[in-house]
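Enquirer: Mind looking at a prediction? Sequence and model below.
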Amino acid sequence: MVKAIRVHHPGGPEALQLEEVDLPAPGPGEVQIRHRAIGVNFIDIYRRTGAYPAQYPFIPGHEGAGQIVAVGEGVTDFEEGDRVAYVGALGGYSEARNIAADSVIHLPKSVSYEQGAVVMLKGLTAQYLLRRTFRVKKGHRVLVHAGAGGVGQLLCQWADALGAKVIATVGSPDKAEIALKAGARDAILYRTEKFEERVKEITKGKLCDVVYDGVGRATFPASLDCLAPFGLFVSFGSASGPIESFDIGLLTQKGSLFATRPSLFDHIAKRRDYEDMAEDMFHAIKRGHLTIEPPQSFPLAEAAQVHAALESRQTAGSMVLIP
């Protein structure tokens, strides 16, 4: 038996219940991981509320890091004692879990368990956004919404290291300082300023090549007004709620724009892509292009409180649960 957080029905943070569950031996192609740290992400809130469907009851959490304590039949790339991290199927909010070996990546010794538990989903998200969805290069003008958030800070850091001119939107002066420290050249206080007007001022009317939007409803369609003709709008999250359906002709009206709604899980569906993306991310960390700040740590039993803080958008940076 292991302790785990389970959700029996969609709801608020109170739907997260600490329970004891059975943990069988890993099956063929699986490994069993004893968690040392568990990543907390907005996708966990989407699962809990039912915005992203799941079969009840379920254990939330798509990201974690720890040690392999058992391997199933047919697993050859991992052995007991290996330090690993993963982004994969539900089941992360637990002391230990079984997971497909194809979902697991060896964790470099230079990366702590706590860092590993927050860099897989957020770091690989930054990787596919900056290196695959739109290949950011020197001189590109980039707008990052929620630049002080977990993914936002990584986007600011990495885009700046790639030579881009980064503009971030944030909710407070304190968060502006975080985004600027991460690599943004300018920070816009979206609660008191119209960010689309400020972007036009900052760029002297040239606007941006790409907008990375993990906020959703609150920043759309104004994000389109921040893009130069043929620019790309990238929606990768819905922290303020989903973007409602819109007339695709709006993209023509705003300058023959492109728009996409990519998913990390599509990008890592093939093992080779997953490995290549992780290698690129860890190299970026080694080169100093990404700095993984120590995340805020909370006991697994406090998952509900952590969700409440994250959902209210009162947090900055990353958070982990410690079993």
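Expert: Arrived safely, thanks for sending.
Enquirer: Only C-alpha atoms from now on, for both contacts and neighbour counts.
Expert: Noted.
Enquirer: Stretch 22-32 spans what distance, first to last residue?
Expert: Start-to-end span of stretch 22-32 (C-alpha to C-alpha, to the nearest Å) is 13 Å.
Enquirer: which parts of it are buried?
Expert: By 16 or more other C-alpha atoms under 10 Å, the buried positions in stretch 22-32 come out as 26-27, 30-32.
Enquirer: And stretch 245-257, by the same measure?
Expert: Per 16+ other C-alpha under 10 Å, stretch 245-257 contains these buried residues: 251, 254, 257.
Enquirer: how about the strands of the stretch 51-200 of the chain, start to end?
Expert: With DSSP state E, counting those that start in this stretch as the criterion, the stretch 51-200 of the chain has strands at 63-71, 83-87, 96-100, 104-106, 141-144, 165-170, 186-189.
Enquirer: want to try JSON lines for these, with distance to Ala269 and mean neighbour count as columns?
Expert: Below are the strands of the stretch 51-200 of the chain laid out as JSON lines (distance: least, C-alpha to C-alpha, whole Å; neighbours: other C-alpha atoms under 10 Å):
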{"stretch": "strand 63-71", "distance to Ala269": "15", "mean neighbour count": "25"}
{"stretch": "strand 83-87", "distance to Ala269": "11", "mean neighbour count": "27"}
{"stretch": "strand 96-100", "distance to Ala269": "12", "mean neighbour count": "23"}
{"stretch": "strand 104-106", "distance to Ala269": "12", "mean neighbour count": "21"}
{"stretch": "strand 141-144", "distance to Ala269": "26", "mean neighbour count": "26"}
{"stretch": "strand 165-170", "distance to Ala269": "30", "mean neighbour count": "26"}
{"stretch": "strand 186-189", "distance to Ala269": "35", "mean neighbour count": "22"}
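Enquirer: okay, pairing it with this:
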Amino acid sequence: MKAIQFTQTGGPDVLALVDLPTPTPKAGEALVRHTAIGINYIDTYHRSGLYPVPLPYVPGNEGAGVVEAVGEGVTVVKPGQRVGYTTHPGSYAEYNTVPADRLVPIPDGLTDQQAAAALLQGMTAQYLAYTTYPIRPGDTVLIHAGAGGVGLLLTQIARQRGARVITTVSTEEKAQLSRQHGADEVILYTQTDFADEIRRLTGGQGVHVVYDSVGQSTFEGSLNSLRPLGAMVSFGNASGAVPPFAPAMLSAKGSLMLTRPKLNDYILTRQALLERAGMVFNWVASGELSLLIQPPYALADAAQAHRDLEGRGTTGKLLLLP
């Protein structure tokens, strides 16, 4: 089978198209033939070495396709069934073996590309808004990278929850896109100090919660954007990892709360996985949640996809097609 693999960490050029044996499902596993593969920012962390992985490594944590075969004892899926998955490595390939209890059936109302685009980012936006900081009607929230994949989905869900949504983006084109997906106010962080603008937009009060996927370059400004007792949700490192800091800073800025969540912990059980995925799939199928999917890349063009993603020139969801 064709797969993308890297044998050393570094820039996008370390990604190479290789031939690997098609895997055989073990007990409890299913073999999935991919029809669409999700690209996520965490893939660049694995490739760069920010999040260490065993080498050689096939990147990717999200895919959709058809069950080709199942291992011993598998009853939750069957050959020929359309399924999606996330938080399991090795998706940048034509095939992958996945624990069967991590597979989510794709409903008839969704395409494989929609499923591959919705699972990781959609469930991330869902748990952020429903569980990490449960948004309440009347809350004011700040979402960084408002035109990115998670940002566009989280904006829509926050509006569904009754929040006033403020986002940050880098260009006017992205600002327009963010507004189209429900943002009440959009800050161009390339032109304005976003923390100062937040104070102006909130009458000096600050926001109830900041959802920050950017990391190093926005961390302090995000804390400065919060009202007393506000919540800082740091869930990404697009600009680099947040450096160590003294927890006393949180009390000095108003007894703030800080958390660094990850999706895996919110879908530990199959029941939790199916509930969150089902909610996202239902929203997409009903039109309550709009997906912005960019023209897909061929599997062989994974390196270019990473360049485009890290260059901040993309919006919405990026996919690979095997």
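Expert: Perfect, I can see it now. The structure displayed is predicted, hence computed values, not measured ones.
Enquirer: residues in contact with the residue most central in space within structure 2?
Expert: In structure 2, the residue lying closest to the centroid (C-alpha atoms, centre = their mean) is Gln121, at 3.4 Å. Gln121 of structure 2 makes contacts with 149-150, 153, as judged by C-alpha atoms under 8 Å, 6 or more residues apart in numbering.
Enquirer: Between the residues you listed, which sits nearest Leu309 of structure 2?
Expert: Minimum distance to Leu309 of structure 2 across the contacts of Gln121 of structure 2 is 10.6 Å, recorded for Gly149 (C-alpha to C-alpha).
Enquirer: Not counting residues beside it along the chain, what's closest to that closest one?
Expert: What sits nearest to Gly149 of structure 2 in space, not counting adjacent residues and going by C-alpha to C-alpha, 6 or more residues apart in numbering, is Gly316, at 4.0 Å.
Enquirer: so how far is Ser251 of structure 2 from that neighbour?
Expert: 36 Å.
Enquirer: Gly90 of structure 2 is in contact with Asn61, isn't it?
Expert: Yes: Gly90 of structure 2 lies in contact with Asn61 (C-alpha atoms under 8 Å); the separation is 6.4 Å.
Enquirer: could you pull out the helices for the stretch 51-200 of structure 1?
Expert: 113-128, 150-161, 173-182, 195-202 (DSSP state H, counting those that start in this stretch).
Enquirer: Format these as TSV; extra columns: distance to Glu20 of structure 1.
Expert: TSV is the format used below for the helices of the stretch 51-200 of structure 1 (distance: least, C-alpha to C-alpha, whole Å):
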stretch	distance to Glu20 of structure 1
helix 113-128	22
helix 150-161	30
helix 173-182	38
helix 195-202	47
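Enquirer: Between those helices, which one is closest to Arg261 of structure 1.
Expert: Comparing the helices of the stretch 51-200 of structure 1 under C-alpha to C-alpha, the one sitting nearest is helix 113-128, at 12.1 Å.
Enquirer: average offset between the closest one and structure 2?
Expert: Mean deviation of helix 113-128 of structure 1 relative to structure 2 after superposition (mean C-alpha distance after the TM-score superposition for structure 1): 0.8 Å.
Enquirer: next one: that helix to chain centre, how far?
Expert: 7 Å (C-alpha atoms, centre = their mean, to the nearest Å).
Enquirer: Also stretch 59-79 of structure 2?
Expert: 22 Å.
Enquirer: And it, end to end?
Expert: End-to-end span of stretch 59-79 of structure 2 (C-alpha to C-alpha): 25 Å.
Enquirer: same check, this time on stretch 200-208 of structure 1
Expert: 9 Å.
Enquirer: For it, grab the matching residue range in structure 2.
Expert: The alignment of stretch 200-208 of structure 1 onto structure 2 (TM-score structural alignment) spans residues 199-207.
Enquirer: can you give me the offset of the matching stretch from its chain's centre?
Expert: 28 Å.
Enquirer: Same question for stretch 20-28 of structure 2.
Expert: 27 Å.
Enquirer: Could you list the residues in contact with that stretch?
Expert: 1-3, 31, 69-74, 95-101.
Enquirer: Ok, stretch 192-207 of structure 2 next?
Expert: 139-142, 168, 187-188, 221-222, 224-227, 230.
Enquirer: show me where the stretch 201-322 of structure 2 has strands.
Expert: Going by DSSP E, counting those that start in this stretch, the stretch 201-322 of structure 2 shows strands at 207-212, 226-234, 257-259, 297-298, 318-321.
Enquirer: packing partners for the longest one?
Expert: Meaning strand 226-234 of structure 2. strand 207-212, strand 257-259 (3 or more C-alpha pairs under 8 Å, 6 or more residues apart in numbering; DSSP states H and E).
Enquirer: Comparing those strands, which comes out most buried?
Expert: Counting by mean count of other C-alpha atoms under 10 Å, strand 207-212 has the highest mean neighbour count of those, with a mean of 26.
Enquirer: Have a look at structure 2 and report its longest strand.
Expert: Ranked by number of residues, the top strand in structure 2 under DSSP state E is strand 29-39.
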